[in-house]
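S.K.: my questions concern the predicted model and sequence given below.
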Amino acid sequence: MDLFDMDESELAARLQEAFASMTPERSPRAQAFHLAAALPARAAARDRDGQPWTVHLDDAGTVHATAADGTLVMGWAAVPQAVPEVLSPFEAGTRYRPAAPAVGDQATFDAQTKPTFPFPDDDDLEAAFDHTPHHLADLTAAIAELRRQWDTADVPDRVEQAAVHLRADAPQVPVLTLNEQEQMWCNAVSCGWVRTDAIVEAADPVWGVINRSGYARSSSWIPRAAAELLAEAPADLPGFLRHHLLDNEGPVDLVAINGPEGPLYNLNSGGAHRTHLCRILGLPWLFATQTALITPWEMTRKIKEADHWQGLIDHGLLHGAVDRGTYMASLRISHCPAPWMLAEPQIAAAYNAAYERAYPGALGRLGVPTHALTDATAWETWLLTPAAHAPARGLRRLLNLLLRTGRDAARQP
């Protein structure tokens, strides 16, 4: 029988049978070994040199690193070779390869150690707040311009008008989650000034509408806070901002989702009111802690997602391999420069649009045509249209199955 005419499940069974004698069950330590072996492929997919980093890795896998520009990153790595994955979410884009010293032969910690969750302390936060004074200067200048344009009595109406425009021009996107079930193999956090217009989700999904009980924390907080901010004397404004962005309740806490030319942000665990306020007022910068969204190694979804993933691969937007079952499909991921594209089309399209607003032309430079960015239907249609360089469907299916079964066998101890 022609292999191309075989039922896929039968073909997979034949191939699995051929490799059966080579695939004993993998031990936990072997899993760590194979994770370390696979990581270079993720690094190799990044085609630009990032900035130099100074890195300290302790015996528990805890990472403390500082970039050449002063960015502080801390986190945890399950194996030493995962250290670049701790740093890459805070590079200038996902295509940048951190210039970090090799630590694979230096570290001796047990690869199966439990995760640690380091977080910036007060001294780290103070240092990051003060490290780039031009951000605070830009922020005070923007507030001064609003004060010049808005009369005190008009602030509530102006805030509402600004919120209406923001809802129309830059609606919030859904929270991005990719594979919460995956066993953690690294984590990363940083702190510093972020572009306010890159924050695309803020817990309460309509700009200017905050659903909290009590007058003090409801939507009415926003115009009252705006009036207080604009009434602050210029000489006192830097101290006022420091108090409310750093000292009083701590910084806004975000999730950083790095993309090809820079990050987008979701709100993480605190700061919805301040985020809504700063976005509605159009302020340029916000001080925040940032926990990285780590692109998973594997995702499992309903079978219909397999074609979407294969479309990403065929269009050069994903390095990985699709494994199709009868009802479910799984994806093994080496690299995806725009990780939200791994999500279902409605979510991916929303993030595509948000990314284009924050980084105009960036997805076009990645190879996505403008017409595919208009909505979920256009995105899905383009994704499912075979790319000119993609292999024929039958051959592609055979190659994927051979790659998958052979890789599974080779990874076993």
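M.R.: Yes, it's here.
S.K.: going forward, measure contacts between C-alpha atoms and count neighbours the same way
M.R.: OK.
S.K.: and Asp59, what does it touch?
M.R.: Ala107, Thr108, Phe109, Asp110 (Cα atoms under 8 Å, 6 or more residues apart in numbering).
S.K.: wait, isn't Asp49 in contact with Tyr96?
M.R.: Yes - if you go by Cα atoms under 8 Å, Asp49 and Tyr96 touch, sitting 5.4 Å apart.
S.K.: between the two, which one's more packed in?
M.R.: Tyr96 (22 against 12; other Cα atoms under 10 Å).
S.K.: included below, for side-by-side comparison, is a second structure:
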Amino acid sequence: MIWRDGRGVFEAEVGALVVRGWSSTVEDMAALLARYGVGSSELADAAVSPVVAAAEWDHVRAGKLERDAEAWHTWLRAVAVGPERQVLRGRLGQLRTRIPAEPQDLAAWLGEQTEQVNATAPQVGEVAVFDGKGSVGYEPSREPEACSECLCWVDPRAIVSTPDRRWGDFDRMEAGRRSLVGFCETLRAADTAAALEEWIDDFTIGRLRQPVRLIRVEGPAGPVYVLRADGTHRAHFARVFGLPLLALVRTSALPRPLHVTDRPDGTTSRGAVRRAGMGPHDGR
């Protein structure tokens, strides 16, 4: 099912995913949904309003999955108990048996685990070109831009960048249940089925119903993910130990008009801009 209303709010069921968002035009909506494999034939048969929607922030907010607190909590719970939870439960059961009991041993063991991941899969720098921090100069926009998001389980190996650029190494005090040490200690203490389910709920949904937030960036070999908001410790823990991760995933921005450098000295001709092409390297 795919629909779009006169405000520009749209929603699409893509397999098991529900993708919701906002776009001023049908073309921008189609570009975002194409990232999830939605073709033009599927859009042709959908209840899609062709109206060019006003770029108003209230409309953008209406396109978010969290727009309605009660519906969001129900949807979050439904996705959190999906088949991936069984995989997560099994891996956590195996991980519990490996966690050292003594604090000194735990610190040394965690250091070994994180160093191994940093050596084989180090994080990268900026990935998304059009999200505001890339090295490519583009025309800024003061109006809301097309966006979409979905709630899904993510393979942590596809997370390539977080605010803390070394896995397991944070630039703030690491203490409490949300630290990697805290995750290990509380997981080891979850020695009953009920306690383990409670631990999983805390790790996936969060006590404040705030899953990890990722940005999906398209690429020729499939999407990768960037973390710039909530969930750094959970994302690091999932990456270090190969655990399925529940996340609220936002799509990276659509291509914008670029400043074209056309002078030998590297300066930019302000009048020369072009629309970045949509292709397999979109946004990356």
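M.R.: Yep, that arrived. Predicted, not measured: the structure shown is a model, and the values here were computed from it.
S.K.: quick one: TM-score?
M.R.: Here the superposed chains carry a TM-score of 0.79, computed using TM-score structural alignment, normalised by the length of the second structure; 261 aligned residues with a Cα RMSD of 3.1 Å.
S.K.: from the contacts of Asp59 of the first structure, list just the buried residues.
M.R.: For these, a burial check counting by 16 or more other Cα atoms under 10 Å picks out Ala107, Phe109.
S.K.: return the closest of the contacts of Asp59 of the first structure with respect to Ala60 of the first structure.
M.R.: Set against Ala60 of the first structure, the nearest of those by Cα to Cα is Phe109 (6.0 Å).
S.K.: any idea what that closest one aligns with in the second structure?
M.R.: Residue pairing (TM-score structural alignment): Phe109 of the first structure is matched to Val51 of the second structure.
S.K.: quick one: contacts for that match?
M.R.: Gly6, Gly8, Thr25, Val26.
S.K.: pretty sure it sits in a strand.
M.R.: No - under DSSP: H, G, I helix; E, B strand; the rest coil, Val51 of the second structure falls outside any strand and is assigned coil.
S.K.: show me where the stretch 51-200 of the second structure has strands.
M.R.: Using DSSP state E, counting those that start in this stretch, the strands of the stretch 51-200 of the second structure run over residues 147-154, 159-161.
S.K.: make JSON lines from those and add mean neighbour count and distance to Ala101 of the second structure to it.
M.R.: Shown next, in JSON lines, are the strands of the stretch 51-200 of the second structure (neighbours: other Cα atoms under 10 Å; distance: least, Cα to Cα, whole Å):
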{"stretch": "strand 147-154", "mean neighbour count": "21", "distance to Ala101 of the second structure": "30"}
{"stretch": "strand 159-161", "mean neighbour count": "21", "distance to Ala101 of the second structure": "29"}
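S.K.: nearest to Pro257 of the second structure, of those strands?
M.R.: Between the strands of the stretch 51-200 of the second structure, strand 147-154 lies closest to Pro257 of the second structure; by Cα to Cα that is 16.9 Å.
S.K.: where in the first structure does that closest one fall?
M.R.: On the first structure, the counterpart of strand 147-154 of the second structure by TM-score structural alignment is residues 187-194.
S.K.: wait, Leu293 of the first structure touches Pro263, no?
M.R.: No - checked against Cα under 8 Å, the pair Leu293 of the first structure and Pro263 is beyond contact range at 10.3 Å.
S.K.: for the longest helix seen in the second structure, which positions count as buried?
M.R.: The longest helix of the second structure (DSSP state H) is helix 103-120. With burial defined by 16+ other Cα under 10 Å, the residues of helix 103-120 of the second structure counted as buried are Leu106, Leu110, Thr114, Glu115, Val117, Asn118.
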